[in-house]
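Enquirer: Sharing a model that was predicted from the sequence below.
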Amino acid sequence: MKMLAAPINPADINMIQGTYAILPELPAVGGNEGVGQVLEVGSAVTGLKPGDWAIPADAGLGTWRTEAVISEESLVSVPSDIPLLCAATLGVNPCTAYRMLCDFEQLRPGDSIIQNAANSGVGQAVIQIAAALGLRTVNVVRDRHGGTMVTYGGMAKQPVTASVSSFIFKDIKLRGFWMSQWKKDRGPDQFKEMILTLCDFVRRGQLMAPACSEVPLKDYQVALEASMKPFVSSKQIFTM
């Protein structure tokens, strides 16, 4: 088989560094992903023929080379009518994305998923595969320079820390926000204007209350205990 294209992935570097979970016997060829074209096959080969495209069936094949003699069971045939770069990058990121979408929750068309690092290779694959499956995505994209982090609450009572290099070399900005201070600074007229705008959103069905749990005021202890539990998304609402 002659290799047609093979990417460089972080796992490839980690394998060379000796820190990856799978390490080949030495001497070894780098590269875990790519696509090649079959040139010749042995007499016992039945699943591949000359001219076929194939990708590695598992990590450690060593794709950073021009030609190789490889066993049939180490390869998976792929159609040759797809773009070359798609075939070369098919075996890692898109597979990871597909499995995450299929194996952990029973997602159905119309469901939504949220992912961070959406501009990564896996993230881009998630967006496209999800769309193909009829799923909606909310994607958080890493902006590596000039970002502003706004802190509006501190329930954990822990300090917010940032490295000096983030301030100097990435122009990261840390800001705080307190609604009570905003009202003091802007005055009652601007606050009322904002409230009326939000009410219009409510009337149009564009803004709804968060998930709530209504608790009689006499059961205030139950409500207070529930409000302090971690990972409880329902807002406790006293009813009088």
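Expert: Now that the structure is in, tell me what you want to look at.
Enquirer: make it CA atoms for all contacts and neighbour counts henceforth
Expert: OK.
Enquirer: Strands of this protein, start to end?
Expert: All strands of the chain, identified by DSSP state E, fall at 2-5, 35-37, 53-56, 75-78, 112-115, 136-139, 148-151, 173-176, 212-216, 235-239.
Enquirer: Tabulate those strands (CSV), appending distance to Ala87 and mean neighbour count.
Expert: Below are the strands of the chain laid out as CSV (distance: least, CA to CA, whole Å; neighbours: other CA atoms under 10 Å):
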stretch, distance to Ala87, mean neighbour count
strand 2-5, 9, 19
strand 35-37, 6, 26
strand 53-56, 8, 25
strand 75-78, 7, 18
strand 112-115, 25, 13
strand 136-139, 25, 16
strand 148-151, 38, 11
strand 173-176, 41, 12
strand 212-216, 48, 13
strand 235-239, 48, 15
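Enquirer: Can you lay out those strands as a markdown table showing distance to Ile13?
Expert: Converted to a markdown table, these look like this (distance: least, CA to CA, whole Å):
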| stretch | distance to Ile13 |
| --- | --- |
| strand 2-5 | 17 |
| strand 35-37 | 19 |
| strand 53-56 | 18 |
| strand 75-78 | 22 |
| strand 112-115 | 25 |
| strand 136-139 | 27 |
| strand 148-151 | 32 |
| strand 173-176 | 32 |
| strand 212-216 | 49 |
| strand 235-239 | 46 |
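Enquirer: Show me the one of these that comes nearest Arg65.
Expert: Smallest distance to Arg65 across those (CA to CA): 6.7 Å, for strand 2-5.
Enquirer: Show me what the closest one is packed up against.
Expert: Here strand 2-5 touches strand 35-37, helix 84-88, going by 3 or more CA pairs under 8 Å, 6 or more residues apart in numbering; DSSP states H and E.
Enquirer: Residues touching it, excluding its own?
Expert: Contacts to strand 2-5, defined as CA atoms under 8 Å, 6 or more residues apart in numbering, come from residues 34-39, 63, 65-68, 84-85, 88.
Enquirer: Identify, from the residues you listed, the entry nearest to Thr137.
Expert: Among these, and counting by CA to CA, the member closest to Thr137 is Leu85, at 24.6 Å.
Enquirer: Against that first model, consider the following:
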Amino acid sequence: MRRLLLTAFGEAAKVVRLDTTAAQPLSSDDLLIRMEAAPINRSDFMLIEGKYGVRPSFPYNLGSEGVGKVVAAGERGRSLEGKRVLILPTYEQGTWAEETIVDRKNVVEVSDTADPVQLAMLGINPATAYLLLKQYTHLMPGDWIGQTAANAAMGQYIIQLAKLAGLKTLNVVRRPEAADAVRTFGGDVVVLQGDGLKQDIEAALGSNRLSIAFDTVGGEPIGTLLQFVRDGGIGVGYGLQSGVFPRINPVDMYFRSLSFHGFWLINWIRNAPRHELKWTYQHLASLVAEGKLFAEVQKTYTLDQFQNAIADAQSAERSGKIVFRF
């Protein structure tokens, strides 16, 4: 079977190679999965560059999430043979591969009729969006939430799940064309990051206040957004695209009792009860099957085209996800 391997930490174009390996024997808990689709995420590049919370030994089979069909199984996984499964992003197996061996504890059975490309993206972003909305505060219909980088796939998922819950979204983006895109997929209010951000948020919200704010950028924008979170409210960071730690005014933290949390999905995957993992992912998969949860996909590639896929996924101007299709 063919797969993409990481040979060392560094620039993806230089340290990722296409490899062919013979099939390995299966242990009693192993599943052999023929991959259908697997996305490329920002976290994959962080891992490749040696900047992620997971630091594998080399060579390492790349790809953090995806979906496929179980074509063979060890003794304890026979009930899953022939089933479509979502591979959880535990980083114990790779998904940028034609076939991959996965421990049965790292999969969840999902719909056999939904679009596999959309299902393949469930492991990280939709699960993160769902948990951000559920874990930190009790949100009620009509409440406002705020987020940075709202045009990214995560932003799309947050907006979709918020609308299903009756929540209002204030969305910060960096470019006017990104603002148009966010309005198209349902953002209630969109404001541009920059010198006028505070005034634009103030004009957009009026007397309303945010219950919670989500950030994946770092630096100034989340600090500004937190000024409009209600007293005792919450901020959550799940990424750091700028490389700059969030600049939060101590006045907001001390005198208004705001709290700021860091979120990493893998901690939830490691610690959540199995029934909670299964329910969450199958619930999200049902929303995909109903057409209520999706992300824009710019292009799909084969493994042979991995260099073009990597280049496209790293482009700041792309308008959707890049996905390997098998």
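Expert: Received it, and whenever you're ready, just let me know what you need. A quick note: this is a predicted structure, and the numbers were derived from the prediction, not measured.
Enquirer: Fetch the TM-score of the aligned pair.
Expert: TM-score for the superposed chains, counting by TM-score structural alignment, normalised by the length of structure 1: 0.59, backed by 163 aligned residues with a CA RMSD of 3.1 Å.
Enquirer: okay if I get the helices and strands packed on strand 2-5 of structure 1 as JSON lines plus distance to Ala59 of structure 1?
Expert: Output for the helices and strands packed on strand 2-5 of structure 1, formatted as JSON lines (distance: least, CA to CA, whole Å):
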{"stretch": "strand 35-37", "distance to Ala59 of structure 1": "13"}
{"stretch": "helix 84-88", "distance to Ala59 of structure 1": "14"}
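Enquirer: Can you check which of these gets nearest to Pro10 of structure 1?
Expert: Between Pro10 of structure 1 and the helices and strands packed on strand 2-5 of structure 1, the tightest spacing by CA to CA is seen for helix 84-88, at 15.3 Å.
Enquirer: In structure 2, which residue range corresponds to that closest one?
Expert: The aligned range for helix 84-88 of structure 1 in structure 2 is 116-120, by TM-score structural alignment.
Enquirer: Tell me which residues are up against the matching stretch.
Expert: Applying CA under 8 Å, 6+ apart, the contact partners of stretch 116-120 of structure 2 are 36-39, 65-68, 86, 285, 288, 294-295, 323, 325.
Enquirer: One more pass at 10 Å, please.
Expert: With contacts defined as CA atoms under 10 Å, 6 or more residues apart in numbering, stretch 116-120 of structure 2 is touched by 35-39, 65-68, 84-88, 95, 110-112, 126, 281, 284-289, 291, 293-297, 300, 323-325.
Enquirer: With stretch 97-104 of structure 1 instead?
Expert: 93-95, 107-108, 113, 121-130, 133, 135.
Enquirer: Is there a quick PyMOL command that grabs whichever of those are buried?
Expert: In PyMOL syntax, the buried subset of these is picked out as below (16 or more other CA atoms under 10 Å):
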select buried, resi 93+94+107+121+122+123+124+125+126+127+128+129+130+135
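Enquirer: so Lys183 of structure 1 sits right up against Glu193, yeah?
Expert: No. Between Lys183 of structure 1 and Glu193 there is no contact under CA atoms under 10 Å: 11.5 Å.
Enquirer: These two - which one has more neighbours?
Expert: Counted by other CA atoms under 10 Å, Lys183 of structure 1 and Glu193 do not tie: Lys183 has more neighbours, with 14 against 11.
Enquirer: which ones are touching the more buried one?
Expert: Going by CA under 10 Å, 6+ apart, Lys183 of structure 1 touches Asp189, Gln190, Phe191, Lys192.
Enquirer: Looking at structure 2, name the residue matched to the first one.
Expert: The criterion is TM-score structural alignment: under it, Asp189 of structure 1 has no aligned partner in structure 2.
Enquirer: for Asp12 of structure 1, same thing?
Expert: Aligned partner of Asp12 of structure 1 by TM-score structural alignment: Asp44.
Enquirer: what's the distance between that match and Asp200 of structure 2?
Expert: Distance check for Asp44 of structure 2 against Asp200 of structure 2: by CA to CA, to the nearest Å, it reads 34 Å.
Enquirer: Neighbour count: these two, which is higher?
Expert: For Asp44 of structure 2 versus Asp200, the count of surrounding residues by other CA under 10 Å is larger for Asp44: 18 against 15.
Enquirer: The more buried one contacts Gly63, doesn't it?
Expert: Yes. Asp44 of structure 2 is within contact range of Gly63, at 6.9 Å (criterion: CA under 10 Å).
Enquirer: check contacts around Phe169 of structure 1.
Expert: His145, Gly146.
Enquirer: swap in Leu75 of structure 1?
Expert: Val35, Gly36, Gly47, Leu48, Trp53, Ala54, Ile55, Pro56, Ala57, Asp58, Leu61.
Enquirer: what does Ala130 of structure 1 give?
Expert: Counting by CA under 10 Å, 6+ apart, the residues that Ala130 of structure 1 touches are 97-98, 101-102, 107, 109-113, 124, 136-137.
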